[in-house]
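Novice: Mind looking at a prediction? Sequence and model below.
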Amino acid sequence: MNKISIIGAGRVGETTAQILAEEELCREVALYDVREDAAAGIALDIFQTAPFFEFDCRLRGSHDPAVIAGSDLVVVTAGFPRKPGMSRSDVLAANVRIIDEVTDHILAHAPDAIVLVVSNPVDTLTYRIAQRTGWPRQRVFGQAGVLDASRMAAFIAEETGFSALDITTLVLGGHGDTMVPMPRYCTINGVPVSHFIAPDRLAAIIDRTRQGGAEILALRKNSSAYDAPAAAVAAMVDAISNNRRRLMPCVAMLDGEYGERDIAMGVPCVLDEQGLAQVVELELNDEERANFTQSAASVRADIGRLAELDH
């Protein structure tokens, strides 16, 4: 890619910019933030690490939204973060206003870009941007399942002592307390994870995965997670930028898959140079189907709130 822009130069946005630059996933990273000079300072700070990390990706930052002009991909991290005790849905009212303004900037300055949404509640805000732009799901999708799956893999590595490099996990559904970790699809170098972990311990890992973000927020107290979310974004960008056709769980607009439509939720997707190339529909057992339906109901409740917030 030539240019990737990040809207929102908070901790997730800053860390994402650092990783994208270090891995040279594009020629230019642009940061936009409404705070005067904040994005410019972050961009300059990161660029000064280039001699140490040996990259020549250029970075620019501005509080003028025109800085995103010509972007191939726009990563949206803007919004109010959660505070301890808050759910992702609790920040919807504040963040939908921000996301509407962000969407208008994208339409004005980067009308040909792919949009990767990170801001919470990510399912609902991905839906909002898709509806507001009218763009196909190929170009508007969200990050959640990649992060949730990495958290689950880390917990399994911690539990078993095996290398995290050998652990494959899958998490579907909404990015919240009703997310749907899929232990049936979790393996350690191809061996089902159930071979190594007792059912009660696996159930505890599933619950911890659902609370993964809240656990970090409670420990940090003054910040939600940003290292793992930024790494998850970078993994998705790498799949797109290098046309890898990777199978990754993403927040996608559904059109009949999994029995759902007119909703954005986490499902397995193929990412390539065009963006979200394909939604992969898995056969769910009764328990998985029930959990997915429950998660969809939670996301729909937030989507239903959008109409109220518009009045």
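Specialist: Perfect, I can see it now.
Novice: contacts, neighbours, all on C-alpha from now
Specialist: OK.
Novice: and residue 241, how many neighbours?
Specialist: Counted with other Cα atoms under 10 Å, residues neighbouring residue 241 total 22.
Novice: all strands of the stretch 151-300 of the chain, in order?
Specialist: In the stretch 151-300 of the chain, the strands defined using DSSP state E, counting those that start in this stretch lie at 167-168, 171-172, 180-181, 187-188, 191-192, 246-255, 261-272, 275-279.
Novice: Tell me where the longest helix sits in the protein.
Specialist: Counting residues, the longest helix found in the chain (DSSP state H) is helix 286-309.
Novice: How about that helix, which residues are buried there?
Specialist: Residues of helix 286-309 classed as buried: 288, 291-296, 298-300, 302-303, 306 (neighbour count, 16 or more other Cα atoms under 10 Å).
Novice: and if you look at stretch 122-142?
Specialist: Neighbour counts using 16+ other Cα under 10 Å place 122-130, 137-142 of stretch 122-142 among the buried residues.
Novice: ditto for stretch 273-283
Specialist: 273, 275-279.
Novice: Which residues does that stretch contact?
Specialist: 114, 137-141, 239-245, 252, 257-258, 267-271 (Cα atoms under 8 Å, 6 or more residues apart in numbering).
Novice: again with stretch 54-66
Specialist: 21-24, 26-44, 46-47, 50, 67, 105, 109.
Novice: Inside strands: which ones of these?
Specialist: Using DSSP state E, the subset of these located in strands is 28-32.
Novice: re earlier: for residue 97, state which of the buried residues of helix 286-309 is nearest.
Specialist: residue 306 (10.3 Å; Cα to Cα).
Novice: Where do the helices of the stretch 101-250 of the chain begin and end?
Specialist: Assigned by DSSP state H, counting those that start in this stretch, the stretch 101-250 of the chain shows helices spanning 122-133, 145-160, 199-210, 212-220, 227-241.
Novice: what number of residues lie near residue 261?
Specialist: If you count neighbours by other Cα under 10 Å, residue 261 ends up with 12.
Novice: pretty sure it contacts residue 254?
Specialist: Yes. The pair residue 261 / residue 254 is scored as a contact, 4.8 Å apart, by Cα atoms under 8 Å.
Novice: any idea how far the nearest residue to residue 20 once chain neighbours are set aside is from residue 108?
Specialist: Spatially, and ignoring its direct neighbours in sequence, residue 20 is nearest to residue 234 (6.2 Å; Cα to Cα, 6 or more residues apart in numbering). Per Cα to Cα, to the nearest Å, residue 234 is found 25 Å from residue 108.
Novice: who has more neighbours, those two?
Specialist: residue 234 (22 against 13).
Novice: Is it correct that that one is in contact with residue 18?
Specialist: No. In this structure, residue 234 is not within contact of residue 18 by Cα under 8 Å, at 9.8 Å.
Novice: Against that first model, consider the following:
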Amino acid sequence: MKIAIIGTGHVGSTIAYALVLKGLCDHLVLAGRNLAKAHGDELDLQHTLAFCERTMQIESAPIEAVAASDILIVTTSVPLSDHMTSRMELGPANAALFRQLIPRLARNNPDAILIIITNPVDVLTYLATQISGFPASSIIGIGTLVDSARFRSLLSIERQIHPDDLRAYILGEHGPNQFPLFSTASMGSEHIDDNPLHREIFNAVYNAGFDVYNAKGYTNFAIAAAACEVVRAIVYDSHRTLPLSTYLEDWLGIRDNCFSIPVVVGRRGVIRHLHPYLNRTERKALEKAAKEIKARINRLLSSESGLR
């Protein structure tokens, strides 16, 4: 299994470290525009292997030299501003970056599954689906996987139950138009109520990413762990159900869009979409999210040549 990480900033480097500790591949390639940084990570991770149960081949390379990968994890991004208040601020420059990189990566890695981490992730997952030539099942946006994990973690503190024993999703946009799926949320088959306390927890989840960002200037640990869960599902063909951003041709009358719903992930990427029951409040939240995300897609990409 050959995995290439495209972008070796805080997130890419942390994902590489987590992959090495978990032993999730045989061959790891670190590729970035800063070749010296990628080479430094290569050497550091090679030294780390002495403390790991499984060894692997680790190398650094220019992005254009990455080829024949099974999984491409795309984290490359323009630099974050010191006072960013919305992931959409990264949109125009990152869309232009994707227009340069994704077609070449697709040509050189025709059998790969793409995992998109770069923000704004829903818009860029849509763009990657359009310009890669890959089937939509091979393009996976990390979406609300971290948001859902944060939700479960905070609920677990309140309910005093391990987060892995909670079934609670946040769907929609990885951003302001996300919403909690309370109608099917449960712990040991006991329903998790939609009440003021749990809404307060959801509000904390919505702000959590920026809380971390404002405290240290970036987020890296949770997103790295989330990326590894997606990689594990692909590597072991485990058919895990995860809330991820995926292209939707048509669902509930929502067409040609990209946002997070529960999907089943295996060796071929997204094996199938799941369609959970939505109550009236959740249906309205989904429709609002879809409308806003599509408006963002159209606004950001309308000037991109060849994308219609």
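Specialist: Alright, I've got the coordinates. All figures in this text were calculated on a predicted structure; none of them were measured in a lab.
Novice: circling back: could the ones in strands among the contacts of stretch 54-66 of structure 1 go into a markdown table alongside distance to residue 10 of structure 1?
Specialist: Putting these into a markdown table (distance: Cα to Cα, whole Å) gives the following:
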| residue | distance to residue 10 of structure 1 |
| --- | --- |
| 28 | 19 |
| 29 | 15 |
| 30 | 14 |
| 31 | 10 |
| 32 | 10 |
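Novice: want to throw those residues into TSV with distance to residue 203 of structure 1 and neighbour count?
Specialist: Below are these laid out as TSV (distance: Cα to Cα, whole Å; neighbours: other Cα atoms under 10 Å):
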residue	distance to residue 203 of structure 1	neighbour count
28	43	20
29	41	28
30	42	24
31	40	29
32	41	29
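Novice: right, and the helices of the stretch 101-250 of structure 1 - which one's nearest residue 189 of structure 1?
Specialist: Minimum separation from residue 189 of structure 1 across the helices of the stretch 101-250 of structure 1 (Cα to Cα) falls at helix 145-160, 11.9 Å.
Novice: ok so, going back, show me the two of the buried residues of helix 286-309 of structure 1 that sit farthest apart.
Specialist: 288 and 306 (27.6 Å).
Novice: separation between residue 110 of structure 1 and residue 52 of structure 1?
Specialist: 32 Å.
Novice: The two: which has the busier surroundings?
Specialist: Higher neighbour count among residue 110 of structure 1 and residue 52: residue 110, with 23 against 8, using other Cα under 10 Å.
Novice: give the contact list for residue 226 of structure 2.
Specialist: Counting by Cα under 8 Å, 6+ apart, residue 226 of structure 2 has contacts 142, 145-146.
Novice: what about the residue mapped onto it from structure 1, distance to residue 269 of structure 1?
Specialist: Mapped onto structure 1 by TM-score structural alignment, residue 226 of structure 2 lines up with residue 232. Distance, residue 232 of structure 1 to residue 269 of structure 1, using Cα to Cα: 15 Å.
Novice: I'd like the strands of the stretch 151-300 of structure 1 written out as CSV, with distance to residue 228 of structure 1 added.
Specialist: CSV is the format used below for the strands of the stretch 151-300 of structure 1 (distance: least, Cα to Cα, whole Å):
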stretch, distance to residue 228 of structure 1
strand 167-168, 16
strand 171-172, 15
strand 180-181, 18
strand 187-188, 21
strand 191-192, 25
strand 246-255, 15
strand 261-272, 17
strand 275-279, 21
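Novice: so which of those strands gets nearest residue 209 of structure 1?
Specialist: Counting by Cα to Cα, residue 209 of structure 1 lies closest to strand 180-181 out of those; the figure is 7.6 Å.
Novice: Could you give the number of residues near residue 269 of structure 1?
Specialist: That count, for residue 269 of structure 1 with other Cα under 10 Å as the rule, works out to 21.
Novice: Could you find the closest non-adjacent residue to the one in structure 2 that sits across from it in the alignment?
Specialist: Under the alignment (TM-score structural alignment), residue 269 of structure 1 pairs with residue 263 in structure 2. Residue nearest to residue 263 of structure 2 in three dimensions, not counting chain neighbours: residue 273, with 4.5 Å by Cα to Cα, 6+ apart.
Novice: That neighbour -> structure 1?
Specialist: In structure 1, residue 273 of structure 2 lands on residue 279 (TM-score structural alignment).
Novice: same check, this time on residue 246 of structure 2
Specialist: In structure 1, residue 246 of structure 2 lands on residue 252 (TM-score structural alignment).
Novice: Residue 245 of structure 1 contacts residue 239, correct?
Specialist: Yes. At 6.4 Å, residue 245 of structure 1 and residue 239 qualify as touching, with contact defined as Cα under 8 Å.
Novice: For these two, list the residues in contact with both.
Specialist: Joint contacts of residue 245 of structure 1 and residue 239 (Cα under 8 Å, 6+ apart) are 271-273.
Novice: Would you convert those residues into CSV that also reports distance to residue 94 of structure 1?
Specialist: Shown next, in CSV, are these (distance: Cα to Cα, whole Å):
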residue, distance to residue 94 of structure 1
271, 30
272, 33
273, 33
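Novice: for these, which one is nearest residue 188 of structure 1?
Specialist: Taking these together and measuring to residue 188 of structure 1 by Cα to Cα, the closest member is residue 271, at 23.4 Å.
Novice: coming back round to it: show me which of the shared contacts of residue 245 and residue 239 of structure 1 is closest to residue 311 of structure 1.
Specialist: Looking across these and measuring by Cα to Cα, the closest to residue 311 of structure 1 is residue 271, at 36.3 Å.
Novice: what about the residue nearest to the closest one when sequence neighbours are not counted, how many neighbours?
Specialist: Using Cα to Cα, 6+ apart and skipping the chain neighbours, the partner closest in space to residue 271 of structure 1 is residue 245 (5.0 Å). When neighbours are counted by other Cα under 10 Å, residue 245 of structure 1 registers 18.
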